[in-house]
Structure formats: C-alpha cells, structure tokens
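[1] this one's sequence-less:
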C-alpha cells in the first residue's frame, strides 16, 4: 500500500468516525422532537416509528392549556437575564481591579477566586439553602439568582484579556482626566466585546438550563423555572412521553435560538481564549 492511499483511507476513516459521533449527538435531539409530535399511543409502539405519522401537535396544545409553562418561561427568562447581566458586571469590575489597580491583598484575593474552581457548587447547597431560608428568599427570584452570581471563570477570563491590553492606553485616558470607570468602559471593555458576548451567551444558557439550585430553592409551582417544571409534567402525567418531550422541546428552544443567532460571536470568543497563556 502506497503512502497516498494510506492517507486517503485515514482521512476517510476520520470523516466516517466524525459522522458517527455527530449522529450519536444529534439523534437524541431528533428523537425528542419526533416523540413530541406523536400521539401518546404511537410513543409506546414497538418497533418505534422513526417518523411521526401523522404529525400530532396535541401534546403541545395540551401542555400550553393545562400547565403553567408560560409562567415557568417567564421565570426562566427573568432569572437568566438578571443572572447574565449581574455576572458580567461583577466579573468585569472585579477583573479590572485585579488587572489594573493596586491595593493590599490583591494576590490573595486572586488566589481565593481561583480556589473557587475547586469547590463544587453541590458542596455549598446546604449552607446556601439555610441562608436563603433565614433571609426569607425561598420561593423568590432573589433566592434563585443570588447564589448563581459567583463566577470565577468569568473573572479569570476577563482578567487575562485585560492584562493583554497595553497599559499606555489606560494611562493616556487617565492623563486626560478619565476616572477608572471611564477607562474601563471606554477603553478596556470596547476592546473585549467578543469575549463579553461569548461569556454572556454561555452564562445565559447555563442559567437557563440550571436545574439543581432552582429545584432546591423553589417548592411553589408558580415560582419554578422551566427545567424544574419538566419534572412536574412527568409527575403529573406519568408515562406520557409525548407531553414530556413537548415540554423539553419548548424548554430547549430559546437556548438553541440564542446560540444560533450569536454562534459567530461565541466562536470568536472561544478562539480568542484559546490563545491565552
């Protein structure tokens, strides 16, 4: 076998393997969508139908009419947008201070933030819930939002980008009389819009999909977010795969749309972080 044929076979094998992995990733999404368009009877047929015949939207209409899914949607939109905005603002201010300002204890503060990577969120669930309960924030937007505002990764990424901005630009703005806030929002932030967009989309998707903490801190059905609401659909309708999958499709739709609309900016941000040292 000559070398040219070997590399062609290798390329073909790699392509085939990539297609196989892609199919493994895509098929569950396809099956969720197809199942949501079947009747309850068709979802239990053996062998299962790979295509819905006929297409049945009754699961969607039933969920919209008989569950508070629109309220769950509103809760998810409100909490996800607030979390995204506050995470970006807090990370932006913290990263700028760590990168450009001098103050006592700065290295220690940065190490404490890095240590946050080593503490899983699940380890702090009990004390967080006790704190929210004492503050009267259980079953409230504040109770859902506040514990999700700590984002060490956003601080670290912003800091690394701010470290790469030439200090002369900030010094020139300060000589012209700009305050530190003006330097941040007029010099440093405009130079890092790509990573800001990427962090915003990733944070929004993570907040939207977060199940564990909203499940812990909300026991009132009207205050639940959409991922938690899916469990209520499962509990209410039992083995009703079409209704459960219809709820899952409606829950996933906003994040899919958000990613597709801002895919280029997210990709640019990820590619930019790949060059960080």
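    Noted; the coordinates are in hand. Keep in mind that what you see is a predicted model, and the values were worked out from it rather than measured. Residues are numbered from 1 along each chain as shown.
[2] when you work out contacts or count neighbours from here on, use the C-alpha atoms and nothing else.
    Will do.
[3] can you count the residues close to the nearest residue to residue 173 once chain neighbours are set aside?
    Sequence neighbours aside, residue 183 is the residue nearest to residue 173 in space, at 6.3 Å (criterion: C-alpha to C-alpha, 6 or more residues apart in numbering). Using other C-alpha atoms under 10 Å, residue 183 has 19 neighbouring residues.
[4] and here is the other one:
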C-alpha cells in the first residue's frame, strides 16, 4: 500500500494535474537586469561627464571678455561677470550667417541624395536575387575600411575635371556614397516581412512601385535616423570643404571656425563663442529628434 507521501507526489491522471512542487526561480536571473542597469548607468554617467567638461569650458570661456580669457584658466573660472560681447561680435560680422547657409545647403542636399540612392541600393541587396549579390554587399562594406583622407586627391582631381570646384556640388557629391547608410537601410529592410513584396506583386506592382509605395512608407524611423546621422556628419566635415572650397562666401561651419582660429589670434573668447554657435544647431537637432535616431538604429537589428 502506498504511503501518504507517495500519494501526495503521484500524478493524478484523472485531473491531469501534477502534484510535484514548482521549480524554484534562480535569484541571480532576477537581480541581473538591475545590476546591468546600475553598471550601464554608471558608465553612461562617466561618459556624459567627460563630454560635458569641454562643453562647459567652451561656454564659460565664451561668456568672458577676451582680456579675461587671455589671463588663463583661473581668471576664467573666477569671473562672475558674464558677457555676450563675443557672440554679438560674431553675429554682427555676418560671416557666420554665410557659414550657416553653406553648411545647411550642403548637409540638406547630401541627406536627400544619400537617402535616395542608399535606399535603392539597400532594397536591391535585401530583396532582389541576382548573381554576385553577396559579393557586391561585401565590396560595399569594404569601403568602410578605406580612410576618407586617402581619397581626397582623387576626388579633387575628379571634381576639377568636371569644373565643380568652389561649388556646393563639390561638397555634396563625394559624400553621397555613404556605406553606413546602405548597411542601415539593408538591415532594416531585412527585418520587414517578405509577404509585403509578394502582396504588392500580386496587385501588379513592380519593383519601383513596391519600393516607393510599400517599403519606404514603413521605413520612416530608419529614414529619420539616416538623415540625421548624415546631416551631422556632413555638417562636421572639415577636410573635404577645406580642399574643394576657396571662396570665403561658400565656407562651411568647420572651415569658417578654422579661419577664425587662425585670424583671431589671442581672442580666445571669440574663438570659443564661434565654436558654440557652430555646434548649437546640431545640439538642437539631436534634442528634437533623438527618439527617431534611437528607433531607426534599433530597428536595424530586426530580423523577419
């Protein structure tokens, strides 16, 4: 005859319920997310602090007079009389407005063309089947390993042969073939269901109609992310505009800041004020669209 303990642990076939004790949850699996969040918060806090130090110093220096700034760090930190004289000097000179215009035109033009061509290339690599597709993708990714500085002389010679030097196109065209943009678009397209293409094909849509009417409307997060990342990259580019532009009216923000640093000499407050004004549009842009950037980059990890 079975004992009471045996009966309590026996499976009751009629009820289909097992009397066995439930498995215990590993306490380390509960604490691990909290530990990770704490460590991640500390690391991010350290990086944020290191990033804010030069930003604080630039703003602090720009709010003192050039005479105070020339006295050194102690005089800058002890200064309790902030002034906007450096900002007023830069804004009244009119140069920075030309820099803003040139940077905006080149950045916006590059964004439009990059999104257009990168999305088409990514769609072909993600959805179309043709011979050598994987090899083409590998060759495109290999472009990441080529430093941009190595291509400056060939790009300069090519632009000169087409008489494009000292034009906005000289800054826009070389930056349109963005490998990282193709990669981000392809990863996002890989995460979209293939049934979307099949449904569009059944309705009679071709490749172009499927891309522009079905895929692109669903790709707004990644379009926003690529647009913002491209805009920031072009806005901060110094080497290319420095080589292909010699007209002062066409100078972009980085080139203009370089000329300011060379011509202002010991006017450290004016130099820091110009740096703050040059970075201000990017800070505003990121604060307005930071959620779009996170959504777009995170969406590249989806798999269908």
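    Nice, thanks for sending it over. The shown structure was predicted, so the numbers you read here are calculated from the model rather than taken from an experiment.
[5] contacting residues around the counterpart of the residue nearest to residue 173 of structure 1 in structure 2?
    In structure 2, residue 183 of structure 1 lines up with residue 210, judged by TM-score structural alignment. Residues in contact with residue 210 of structure 2, defined by C-alpha atoms under 8 Å, 6 or more residues apart in numbering, are 197, 200, 201.
[6] kindly report the same for residue 159 of structure 1.
    By C-alpha under 8 Å, 6+ apart, residue 159 of structure 1 lies in contact with 95, 96, 98, 99.
[7] residues near the first one, how many?
    For residue 95 of structure 1, the count of nearby residues is 24 (other C-alpha under 10 Å).
[8] same check on the third one?
    Per other C-alpha under 10 Å, the neighbour tally for residue 98 of structure 1 reads 21.
[9] how about the counterpart of it in structure 2: what's its closest non-neighbour residue?
    Correspondence of residue 98 of structure 1 to structure 2, assessed by TM-score structural alignment: residue 125. Of all residues beyond its chain neighbours, the one nearest residue 125 of structure 2 is residue 133 (6.3 Å), with distances taken as C-alpha to C-alpha, 6+ apart.
[10] same deal with residue 60 of structure 2?
    Distance criterion C-alpha to C-alpha, 6+ apart; nearest residue to residue 60 of structure 2, sequence neighbours excluded, is residue 76 at 7.3 Å.
[11] which SS state does whatever residue of structure 1 lines up with that neighbour fall under?
    Counting by TM-score structural alignment, residue 76 of structure 2 corresponds to residue 49 in structure 1. Using DSSP: H, G, I helix; E, B strand; the rest coil, the structure places residue 49 of structure 1 in coil.
[12] tally up the residues packed near residue 49 of structure 1, please.
    15.
[13] gap between it and residue 30 of structure 1?
    Distance from residue 49 of structure 1 to residue 30 of structure 1, counting by C-alpha to C-alpha, to the nearest Å: 12 Å.
[14] name the residues of stretch 190-201 of structure 1 that are buried.
    For stretch 190-201 of structure 1, a neighbour-count test (16 or more other C-alpha atoms under 10 Å) marks 192, 194, 195, 196, 197, 198, 199, 200, 201 as buried.
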